[in-house]
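[1] Okay, here's the prediction I keep looking at, along with the sequence it came from:
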Amino acid sequence: MVPELGQIALTFSFALSLLLGTLPLYGSYTGNERALMLAKPLAIGAMVFAGIAFIALSYAFYYDDFTVINVASNSSSVLPWYYKLTATWGSHEGSMLLWVWILTIWTAAVAVFSKQLPLLMQGRILGIMGLIGVGFIAFSLFMSNPFERSLPYFPAEGNDLNPLLQDFGMIIHPPLLYMGYVGFAVSFAFAIAALLGGKFDSTWARWARPWTLAAWMFLTLGIMLGSWWAYKELGWGGWWFWDPVENASFMPWLVGTALIHTLAVTEKRGTYKSWTVLLALAAFSLSLLGAFLVRSGVLVSVHSFATDPSRGVFLLVFLLLVIGGALLLYALRMRSVRSESRYKLFSREVMLWGNNVFLLTATLVVFLGTLLPLFHQELGLGTISIGEPFFDAMFFYLAIPFSLLLGLGPWVRWKQQKWQTLIPPMSMVAIAALVVALGMMSLTQSIQANTALIGLLLGAWVGMSAIGEVGQRIHQFGQGLAGIRKLNASHYGMTTAHIGFAVMVVGIAMTTTYSVERDVRMQVGDSVTLSGYQFTLLDVYDLDGPNYGGEAADLRVERDGRLITNLHAEKRFYTIQRTVMTQAAIHARLSRDLYVSLGEALPGNAWSFKVQVKPFVRWIWLGGLLMALGSIWSLLDVRYRRKVVSRVRHNSAITKEAENA
């Protein structure tokens, strides 16, 4: 009965989304205020019913309702309760229902928290969000129904959850990632609504910017958590593999980063309007492309969902309709989005434009590196492989000019800056960056590693520049707390995000250069030394988990005769899915990780182990957290909660603006 309730609720959500996608847009063109006023309750209603549907599916998983095909295929009665709930979005059908619910949450959030928007603009935005919801709910209802039953015959036991997903990271990684993916639909809707109305100004950018920041924050956290999960769960010690599905989430993040910066230009200077609109369209389009790649079956990845071709065709058609329709509307309205502001060659506008160029070039590199092998094979030209060396080399060369501009940009004024005035402060920043970089290199007792030195210099340049620029501004505003309070939250958020990027660059450079690993054969009592750490195997014994067996190994780690830690590594065999998984043992510190993974049994009561020491790897995720914190800080800026003009004035102008549209 509960699955049927979920099916009915999802159907109601579809109907309300259909009304949301038609009535407010009708009202925006006819000046019908009643139709526009329906947008908010329709958005909230669609969210409520989608939430009921998701709760119903979660109920079926929690109580082992194996009459539901989705539950029988992705869960089991011996699975711990928290993984049963995780299994709700561990399949294609369940994850699409989560996607739908999150989309309706974003839509309702816009309806509730955008009271400062003109009613006409709000109606258009919610109408567009409703149309997007119609497409995804239709896909969930008709192409991948999560509530489909197998009555009267059903299995007595389920197939269990994919062992790769039986990890804490997978409990929160998909929701965060989807919040970012789907959140860019709001930026997309703002851009389309502005195109429909033909109005692009600083006020529009101020409305759109907090929603874009929120989506970017969630996507940043989702990507960082996915990286941490791969590092911990897959047992190979890597934090990024340039997997096609990893790339699918990385592309909208790159474009979203560019969009955040151009929104700042449009808000402050009223320029880059057309560029901002295109980036808003591109960010969500790449999110849709990611959904297609993951769910169409064209990619082979540990992250992708195995699906039938018909689902891929549906998503491809939907993708083409959304992107094609958006680009057609942009072409028709191109004249209305032209910018008239003027600025000199050496100005903050040009600095931000330069960083946009590098971000979009990086996006193009990832796009081609991910899709070119697919096109090459489909055209019958054979199989080619574009892997880690290609991406690493390209991003190394792109990171250098990008970081230099990122450090310089905050010091440059809008419209025009005399370069001579920046020589003293930037010289001080450069000297400080060099001192910090060489100081950190000396800790490794090596300054010959070019990659590490360049990475440290770039990270220190960006970090020292961000800190120095804030210090200078506070000094200009006044001494002590008075100067600190005069700098707005958005500026502190930008500084924190830039420092986060600097920390991440340092982590990548140091980990890539100085990580060491050894594959060793050990018996109980044997020791191996790596980077001054002595690893001693104490015991190997059998495991008996709730839905798995296997072996576990205990090791002692010492340095200079002093106990550092005891490590516990596992190799699990999941009995239902007949799958072997590695659970690495990790001892984490800010300056390094000790990483041990248990391999295969060898003759002579011995075992194979992979032992690694990974310097500064935690800085990668710390940098991501700081970037997300920067976006949260920016969202606290009072400008994004301040009403621009009274709602009454906007409502009285509905008919006139509808006629102009």
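    Right, received. Where do you want to start?

[2] all contacts plus neighbour counts: C-alpha atoms, from now on.
    Noted.

[3] which element is the residue nearest to the spatial centre of the chain on?
    Among the residues of the chain, residue 219 comes closest to the average C-alpha position under CA atoms, centre = their mean, at 2.3 Å. Residue 219 belongs to helix 202-233 when elements are defined using DSSP states H and E.

[4] which strands and helices sit next to that helix?
    helix 168-197, helix 244-269, strand 579-583, helix 618-635 (3 or more CA pairs under 8 Å, 6 or more residues apart in numbering; DSSP states H and E).

[5] tell me the secondary structure for residue 596?
    The three-state label given to residue 596 by DSSP: H, G, I helix; E, B strand; the rest coil is strand.

[6] List the residues that contact it.
    For residue 596, the contact set (CA atoms under 8 Å, 6 or more residues apart in numbering) comprises 567, 569, 584, 585, 586, 609, 610, 611, 612.

[7] Now render the residues you listed as JSON lines, adding secondary structure.
    Output for the contacts of residue 596, formatted as JSON lines (three-state DSSP):
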{"residue": "567", "secondary structure": "strand"}
{"residue": "569", "secondary structure": "strand"}
{"residue": "584", "secondary structure": "coil"}
{"residue": "585", "secondary structure": "strand"}
{"residue": "586", "secondary structure": "strand"}
{"residue": "609", "secondary structure": "strand"}
{"residue": "610", "secondary structure": "strand"}
{"residue": "611", "secondary structure": "strand"}
{"residue": "612", "secondary structure": "strand"}
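
[8] Put this next to the previous one:
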Amino acid sequence: MIPELGQLALTFALAFSIILGIVPLLGSFTANERALLVAKPLASAMFVFTLIAFCALSWAFYHDDFTVLNVANNSSSLLPWYFKLTAVWGSHEGSMLMWVMILALWTAAVGFYSKGLPLLMQGRILGVMGLINIGFIAFSLFMSNPFERTLPFFPVEGSDLNPLLQDYGMIIHPPLLYMGYVGFAVSFAFAIAALIGGKFDSTWARWARPWTLAAWLFLTLGIMLGSWWAYKELGWGGWWFWDPVENASFMPWLVGTALIHSLAVTEKRGTFKSWTVLLALGAFSLSLLGAFLVRSGVLVSVHSFAADPERGVFLLIFLLIVIGGSLLLYASRMHSVRSQARYEIFSREVMLWGNNVFLLTATLVVLLGTLFPLVHKELGLGSISIGEPFFNQMFYYLNIPFALLLGLGPWVRWKQQKAAPLLKPMALVAVFSLVVALGTMAATQSITANLALLGLLLGAWVGVSALMEVYQRLQQFGSLSQGVAKLQASHYGMTIAHIGFAVMIVGIAMTLTYSEERDVRMEIGDRVVLAGYEFELQDVYKLNGPNYGGEAAELDVRRIDGTYVTHLHAEKREYTIQRMMMTEAAIHARLSRDLYVSLGEALPGNAWAIRVYVKPFVRWIWLGGLLMSLGALIALLDKRYRRKSPNAEAAHA
């Protein structure tokens, strides 16, 4: 009965999305106020019914209703309750329903928080969101129905959740990632609504920017959590593999980062309008491309969902309609997005334009590296692989000019900047950066490590520049205390986000340079020395978990001088139902380094294969991501995003 209720609720949600996608848009063309006023109630109703559908599916998983095919294929009665709920979005059908619910949530949120928007703009934005909802709800209902029954014959036990997903990180990683993916639909809807009305100005950019920041915030957290999950769960000791599905989430993040900066220029100076619109269209289009790659079966990945070709065709058609339709609309309205503002070569506009160029170049590199092997194979030219060395090399070169511009940009004035006033502060930033980099290298006793030195220099350049710039700006208010109160929250957010990027650069460079690993054969009592640490295998014994067996290893870690450091517990699990082996790495984390051990296969002679890592500064990568997310959150608190412009209604009528 409950699954049928969910099916009915999803059907009602489709009906509301169809009305939302038609009535307000028609009302915007005919100036029908009553048609525009129904947009908010329709958006709220659509969200309520998608939420009911999602809760119904969650109920089926929680109560082991194996008459529902989705539950039978992706859960079992042996799962702990929290992993049963995780299994709701652990399948193609369930995750698509979560996508639909989150899209409806963003739509309702726009309706709820759009009191400062003109009624005409509200109707257009919510109407576009309704059209997007139609596509995804229809896909969920007709192509991947999460409530399909197994009746009259149903299993008494389920097939279990994929062991890769039985991790605490997966409880919140997919929802955060989808909040980011789907959130760019709001930026897309703002751009389409503005194209329809032909009105682009700083007010429009100020409306769109907080929604873009929110989506980027969630996507950043989702990517960081996914990286941490892969590092912890897969037992390989790495934090980013350039997997095609990882790349599918990274591309919208890169374009979204460019979009945030482009919106800042449009808001402040009324220029970069074409850039901003195309980036808004591109960010969501790449999110749709990611959904296609993950769910069509064209790419093989530990992150992807098994899906039949018909589903992939539906998504491909929807993707082409969205991209093609939006680009046609843009082409027909190009005259309305031309910028009139003028600026000199040495100005903040050019600094931000340069960074956007590098971000889009990085996106193109990732896109080509991801899709080229697929195209090469489909053309009958054989299988090729583009892996980590290619991406690392390309980003190595792109990061240098990007970081240099990022450090310089906040110091440069809008429209025009004289070089002379910046010579002294930038020289100080350069000196401080060099001192920090060389001091850190000396502390690690490796002055000749070029990659680490470069990473430290670039990270220090961005971080020191951000701190000194905000300090100088605070002094301009007369006193630091007055400046702290008067400086806008968005400026604090920008500073913290830039510092986060600097921290991440340092973490990546130091980890790639100084990480050490060894694959060893160990018997109980054996010891292995790595990077100044001694790992001693104390015991290996059988495991007996709720839905898995396996073996666990206990190790003691000491420094070379005999000082005790920690005790590590590593596991090799075999899941009972799926007969799948999984590694649960043992990690001792500190800000300066991780000690990482993964247990391998049993070897002849009562020995085991064990992999040992020492990974300096790896935590700085995720710390940098958290700081960037914190910066976005603080920027969202800026009061001007909650003000209504006095002439907004007239300007966008």
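    All right, it came through fine. Just so we're clear, the structure is a prediction, and the values are computed from it rather than from any experiment.

[9] what's the TM between chain one and chain two?
    Between these two chains, after superposing, the TM-score reads 0.99 (TM-score structural alignment, normalised by the length of the second structure); 652 aligned residues with a CA RMSD of 0.9 Å.

[10] so which of the helices and strands packed on helix 202-233 of the first structure comes closest to residue 500 of the first structure?
    Of all those, helix 618-635 sits nearest to residue 500 of the first structure, with 4.0 Å by CA to CA.

[11] For the closest one, give me the average deviation versus the second structure.
    Average distance, helix 618-635 of the first structure versus aligned residues of the second structure after superposition (mean CA distance after the TM-score superposition for the first structure): 0.2 Å.

[12] got a list of contacts for the helix or strand following that helix?
    Going down the chain from helix 618-635 of the first structure, the next helix or strand is helix 647-652, by DSSP H and E. Identification of contacts with helix 647-652 of the first structure by CA under 8 Å, 6+ apart yields 33, 116, 117, 118, 119, 120.

[13] buried residues in helix 647-652 of the first structure?
    Buried residues in helix 647-652 of the first structure, defined by neighbour count with 16 or more other CA atoms under 10 Å: residue 650.

[14] ditto for stretch 338-347 of the second structure
    339, 343, 346, 347.

[15] got it, and stretch 347-361 of the second structure?
    Buried residues in stretch 347-361 of the second structure, defined by neighbour count with 16+ other CA under 10 Å: 347-356, 358-361.

[16] How about residues contacting that stretch?
    By CA under 8 Å, 6+ apart, the residues outside stretch 347-361 of the second structure that reach it are 254-255, 257-258, 261-262, 265, 343-344, 398, 402, 405-406, 408-410, 412-417.

[17] Stretch 272-280 of the second structure now?
    184, 187-188, 191, 200, 255-256, 258-259, 262-263, 265-266, 334, 337-339.

[18] Quick check, residue 237 of the second structure in contact with residue 227.
    No. If you go by CA atoms under 8 Å, residue 237 of the second structure and residue 227 don't touch, sitting 10.9 Å apart.

[19] can you put the contacts of helix 647-652 of the first structure in a markdown table and add secondary structure, neighbour count and distance to residue 147 of the first structure?
    Listed next are the contacts of helix 647-652 of the first structure as a markdown table, based on DSSP: H, G, I helix; E, B strand; the rest coil; neighbours: other CA atoms under 10 Å; distance: CA to CA, whole Å:
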| residue | secondary structure | neighbour count | distance to residue 147 of the first structure |
| --- | --- | --- | --- |
| 33 | helix | 18 | 38 |
| 116 | coil | 17 | 39 |
| 117 | coil | 21 | 38 |
| 118 | coil | 19 | 40 |
| 119 | helix | 24 | 37 |
| 120 | helix | 27 | 38 |
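
[20] Out of the residues you listed, which is nearest to residue 106 of the first structure?
    Nearest to residue 106 of the first structure among the contacts of helix 647-652 of the first structure, with distances taken as CA to CA, is residue 117, at 15.7 Å.

[21] ok, that closest one to residue 188 of the first structure distance?
    16 Å (CA to CA, to the nearest Å).

[22] swap in residue 352 of the first structure?
    Residue 352 of the first structure sits 21 Å away from residue 188 of the first structure, taking CA to CA as the criterion.
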